[in-house]
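K.L.:
I'd like to go over a predicted model; first the sequence, then the structure.
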Amino acid sequence: MPACLLLLVALPFLAASLAAAQSRPFGGVFDAGAPPGYARYVSDASETAAEEEYDYIVVGGGAAGCPLAATLAGPGGGRVLLLERGGAPAEFPALATAGGFVRTLALADPSPESDAPAQGFSSEDGVANVRARVLGGGTAINAGFYSRAHPGWFYGHGEGAEVPDWDMHLVNASYEWVEQELTFQPEVHGWQAAVRAALLEANVTPWNGFTVDHVTGTKIGATTFDASGRRHSAADLLAFARPGRLRVAVRATVTRVIINPIDPADRRGRSRPAVGAVGVVYQDRLLQQHHALLRPGGEVILSAGSLGSPQLLLLSGIGPASDLASLGISVSADAPDVGKHMFDNPRNGISIIPSVPIDHSLIQVVGIPSANGTASYLEAASYIVPLAPMLRPGPFMSPSSPLYVTMATIMEKVPGPLSEGSLWLSSPNPLETPSVRFNYFSRPEDLAQCVVGVRRVAQVLRSRTMDIFRSPLGSSSQGRRGPVRRDFRIVGATLPLDWSTNDTSVADFCKRTVTTLWHYHGGCVVGRVVDKDFRVTSARSLRVVDGSTFSVTPGTNPQATIMMMGRYVGLKMIGDRHSRRLVNNTSS
């Protein structure tokens, strides 16, 4: 079972030009003066027809939906409609640079009527969280770190767990397709270099240099910010669609999948679903309803994320029958696992104000003590935050305090986890975020992993490399064995004094300070709601392709694998389409 991820975050003093320090692009070249490649395909949903037919309808223009739609609209594919409830990234200039990361999350608006690219919500556990509401999904608002899944992720997550029959040659080719366009090699210096040294000092070895692979030791991962500091997102992959085949409608909120009964004569066996998808209903910003319908042999693919995809299945009458009936939703298929098996990766951390200025950087360096995903991951980043909300009254809160402050946070993440939650509809209103409870640390194994992870945080803080960040105003005295190191200026919760020996006190710290790293997943898990080809088992012509199908998060960050998945499934679907044509031509 995966253990814990440690994340080191630094928050710099200056809010001036925040161009990322990347060089030597690993991927595509960005022309700041040119319109984005996806622009030719994008229109506002209010400009689309009241009813149209497509070969493929992709719901959700995020990390999976964009590469999936581009692939299905490419060679061998068909006519594709991609529906995204948010706007386009170009509408939000703050998304374009690394400096907009914290601002975007801080301004996340929970209102369904807002056009903010990040939508805030809180789980029933009381933990604040965010979901993307923009073309490109999470790849348009995240910290840009890119790393592939740990190899064991493709082969199962425990006894009896079902996983797709991954074609690893196609998996690697799909990763490479994404990487050629979106990923870059960062230049590591300043704070990132200090973190790298601290990881190696903490014996997270060997040193692996730059790699996108999940390997044991300390490495530099790829970034989706290019040499000029501009973000690349999954939306950029839409440029690979063939002109005339793809339509992208933004500000298009899908209200339900249209599910119809299947003629018993066409079921070809008792195990075949009795219902099938024939299209979707979506609503534009003017509240006008539109119908997108499937051509014969077409499919609807939900790529709306771990909240949106199970929500849409439920709104469409696919889910636990008793729950649907209680909301007045007509039951199309009794599917008790829809919305179940939800997971979020808990993180915990220690925040400090460094004693020296540090450069601005997002996640670049990662430490992986175990390549199979069974030990702590360590990452580093830097952001800007206002001083006032961060500090308690004390010596650092004064009228002369700067508006912004340098802050560093060292965090650990439990990547599994075993603790399992669920999602449900609070109402049949498709504009409302569904209710979700993750049940953090409900399994003792997760709490034990957090204890190990928090101790790793403490060990990194105690490294000699971190001494430069200790406060010159902190305590310093002469002990029996020489000078005593100064203290860190702590913001918020502090580690218990007996952190190295008292499991109970560290476990209490874990429970008191738990928060999210926005890598939640599940709700439409493989083997429960979808099969190994991501087809919904209870309805024909309907798939789910996104992180809602995961029961375990794939490595240090899921975005690489979710984008790969969109490309991979698209290629497999085109292969299936070609095979059906050959069979039909032969039989005729």
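P.N.:
Happy to help now that I have it. Residues are numbered from 1 along each chain as shown.
K.L.:
contacts and neighbour counts: CA atoms only from here.
P.N.:
Noted.
K.L.:
what distance do you get for the closest residue to Gly100 other than its chain neighbours to Ile141?
P.N.:
Closest residue in space to Gly100, ignoring its immediate chain neighbours: Ala94 at 4.6 Å, by C-alpha to C-alpha, 6 or more residues apart in numbering. Here Ala94 is placed at a distance of 9 Å from Ile141 (C-alpha to C-alpha, to the nearest Å).
K.L.:
ditto for Ile384
P.N.:
Taken as C-alpha to C-alpha, the span from Ile384 to Ile141 is 15 Å.
K.L.:
and those two? Which one has more around it.
P.N.:
Ile141 (28 against 23; other C-alpha atoms under 10 Å).
K.L.:
doesn't Leu105 fall inside a strand?
P.N.:
No - under DSSP: H, G, I helix; E, B strand; the rest coil, Leu105 falls outside any strand and is assigned helix.
K.L.:
put this next to the first one:
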Amino acid sequence: MKHFDYVIIGAGSAGCVMADRLSNDERCTVLVLEAGPVDTDPRISDPARWVELGGSPVDWGYLTEPQKYAAGRQIPWPRGRVVGGSSSINAMVHMRGCAADYDNWAAQGCTGWDYESVLPTFKAYEDFDGGDSGYHGTRGPLKVSLPHDVHPLSEAALSAALGLGHPANSDFNGETTLGVGWNPLTVWDGRRQSAAVAFLGPALKRSNLTLRTGVLVTKLVSSQDRITGVEYVENGTARTVHVDGEVVLCAGAIETPKLLLLSGIGPTDDLKDLGITVTSHAPGVGANLHDHPGVGITFTSKQPVVPGHNQHSELGMFANIDGSPERPQVQFGVVLAPHVAEGLVAPPNGFTFYPSWTTPESRGSLKLRSARPEDQPLIDPCYLQTESDLDGLTGAIELSREWAHAPAMEDWTDKEVLPGPGIHDKQTLRDYVRRAVGTWFHPVGTCRMGSDIDSVVDNRLKLRAFDNARVADASIIPTVPLGNTNAPTLMIAHRAADFILADAQ
């Protein structure tokens, strides 16, 4: 049995950061185990081709359970199954969320995770082409840029939003998130800057770092309060690696809780029902699953919407449907193509306003389908369970319509296709939201951080009941920040590495 000081499970966004930080100490040996292949698919590096990656071999291809409050639909949940994880297949929008998000984490008992505490970490890993305004870094490994050669439709949409009174925002990761402006992108010189490109690739030059791909981790082996080994399957052969120091779970909001449950760490009754020996009763594992729900409002265009030079959604906006100046309730993406939910028909030429509800109250769960590691788990985000989520997206449709028909959009907006010009009353709009709601690809929360007894990890991300195991990915997020979740995930992993290195000393 081989021994490593650190074993990192998952080479996604968090795992790439963790591998880079821990292997920087040449005295330590680091192993990274990744279920997917290396990131050589040419579509990954091309920002315009990210839309081709969902449903491809580099996607886990998850489906939710039938959604009780969303017309009984099973909704696709793309997640990266490749080196770089979802940072290798996402739309490359780099948002941190607002200060209130992290101050709220601290208020929930996550001491040390307020905005003032996490901002230095966001800056540390970033190389932003807009310079350092006090909110950005310019010397980090991850290159972030504002869009270049923007599409004329995006220009028109920007003018339309400003004409409606929405404030201009030149930096969504700066002083405020409210307003309309250009999305910061993990794109540099026309190529995707995934976590694999920024963090893992350079680190793999070190002799003390080992990456194994195409392996399925099946169980954490424990003895009393320590994780002593990790079992996995490689090329059909079961193997075990011994953990001398710490094991770090970086497999994401789906695979991390799944592995914990397979290892007997989770709600006792659920584990016993599947015949899994209980290692540690942890009722929070798999609970608190939530996501930013989104809904598309699609229009045909008066002129051809030709492909742009960026990643199809270069313009963004944060707004409130009630006009208040508080934390934004809605994040908009202006998609330079007709984007519709499964089962709905897109026009051949058009564009879509795709708002997400940034303050979802609905909470779901992740559970095991069986005790077989190769089976996908039961994913139930409970979309639209709460009236506030349903009403929020309904209100976002009305705001989208106003935006699309503003004077500056006159040369572009032709006809509304979805929901359709005849759908205006509250009930029919709600019915459309149920038929069209989908993911903004931001699942979080299934291994919640906190100081209460039901939290899965403590404020230094240690797995409760174990001295040498941490979770360092989006699963630890107690409440989803507004905006996109890749940037917070990188921050979480960076801070977790700080904790590990400090404890080692």
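P.N.:
Received the coordinates, thanks. On a predicted model such as this, the values are computed, not experimentally measured, just so you know.
K.L.:
where does the TM-score land?
P.N.:
Here the TM-score for the pair of chains, by TM-score structural alignment, normalised by the length of structure 2, is 0.86; 468 aligned residues with a C-alpha RMSD of 2.5 Å.
K.L.:
quick one on the thing from earlier: identify the contacts common to Ala94 and Ile141 of structure 1.
P.N.:
Phe101, Thr104 (C-alpha atoms under 8 Å, 6 or more residues apart in numbering).
K.L.:
hmm, Gly453 of structure 1 is touching Ser376, no?
P.N.:
Yes - here Gly453 of structure 1 reaches Ser376: they are 6.5 Å apart, a contact under C-alpha atoms under 8 Å.
K.L.:
now do the end-to-end distance for stretch 58-78 of structure 2.
P.N.:
Using C-alpha to C-alpha, first and last residues of stretch 58-78 of structure 2 are 9 Å apart.
K.L.:
kindly apply the preceding question to stretch 145-156 of structure 1 instead.
P.N.:
End-to-end for stretch 145-156 of structure 1, by C-alpha to C-alpha: 24 Å.
K.L.:
now do the same for Ile265 of structure 2: its match in structure 1.
P.N.:
Here Ile265 of structure 2 is matched to Ile318 in structure 1, going by TM-score structural alignment.
K.L.:
check Leu209 of structure 2 too.
P.N.:
So, by TM-score structural alignment, Leu209 of structure 2 is matched to Leu246.
K.L.:
ok, now which ones touch that match?
P.N.:
Per C-alpha under 8 Å, 6+ apart, neighbours of Leu246 of structure 1: Tyr41, Ala69, Ala70, Ala73, Arg79, Val80, Leu81, Leu82.
K.L.:
then Asp546 of structure 1?
P.N.:
Taking C-alpha under 8 Å, 6+ apart, one finds Ala63, Ala64, Gly65, Leu302, Ser303, Ala304, Gly305, Ser306, Ile562, Met565, Gly566 in contact with Asp546 of structure 1.
K.L.:
hmm, try it at 10 Å
P.N.:
60, 62-65, 301-306, 309, 521-522, 524-525, 534, 561-563, 565-566 (C-alpha atoms under 10 Å, 6 or more residues apart in numbering).
K.L.:
narrow these to those in strands?
P.N.:
Here DSSP state E is the test, and the contacts of Asp546 of structure 1 give Ile301, Leu302, His521, Gly522 as lying in strands.
K.L.:
and the first one, how far from Arg540 of structure 1?
P.N.:
Read it as Ile301 of structure 1. Taking C-alpha to C-alpha, one finds Ile301 of structure 1 at 11 Å from Arg540 of structure 1.
K.L.:
overlap in contacts, those two.
P.N.:
Common contacts of Ile301 of structure 1 and Arg540 (C-alpha under 10 Å, 6+ apart): Ala277.
K.L.:
surely the match of Ile265 of structure 2 touches Ser330?
P.N.:
Yes - between Ile318 of structure 1 and Ser330 there is a contact under C-alpha atoms under 10 Å: 9.0 Å.
K.L.:
of the two, which one has the most company?
P.N.:
Higher neighbour count among Ile318 of structure 1 and Ser330: Ile318, with 28 against 15, using other C-alpha under 10 Å.
K.L.:
in stretch 61-76 of structure 1, what counts as buried?
P.N.:
For stretch 61-76 of structure 1, burial by neighbour count (16 or more other C-alpha atoms under 10 Å) applies to 61-74.
K.L.:
same question, stretch 561-580 of structure 1
P.N.:
Those would be 561-574, 577, for stretch 561-580 of structure 1 by 16+ other C-alpha under 10 Å.
K.L.:
Ile329 of structure 1 maps to what in structure 2?
P.N.:
Looks like Ile329 of structure 1 aligns to Ile276 there (TM-score structural alignment).
K.L.:
hmm, I typed the wrong one, I wanted Ser463 of structure 1.
P.N.:
Checking TM-score structural alignment: Ser463 of structure 1 goes with Ala406.
K.L.:
next one: Phe438 of structure 1
P.N.:
In structure 2, Phe438 of structure 1 lands on Pro381 (TM-score structural alignment).
K.L.:
kindly report the same for Val506 of structure 1.
P.N.:
Match for Val506 of structure 1 (TM-score structural alignment): Leu429.
K.L.:
now, the contacts of Asp546 of structure 1 that are in helices?
P.N.:
Among the contacts of Asp546 of structure 1, the members found in helices (DSSP state H) are Gly65, Gly305, Ser306, Ser309, Thr561, Ile562, Met563, Met565, Gly566.
K.L.:
with adjacent residues omitted, what lies nearest to the first one?
P.N.:
Right, Gly65 of structure 1. Closest to Gly65 of structure 1 by C-alpha to C-alpha, 6+ apart is Ser303, at 5.2 Å.
K.L.:
measure the one you found to Ala64 of structure 1 for me?
P.N.:
6 Å.
K.L.:
Gly305 of structure 1 too?
P.N.:
Distance from Gly305 of structure 1 to Ala64 of structure 1, by C-alpha to C-alpha: 9 Å.
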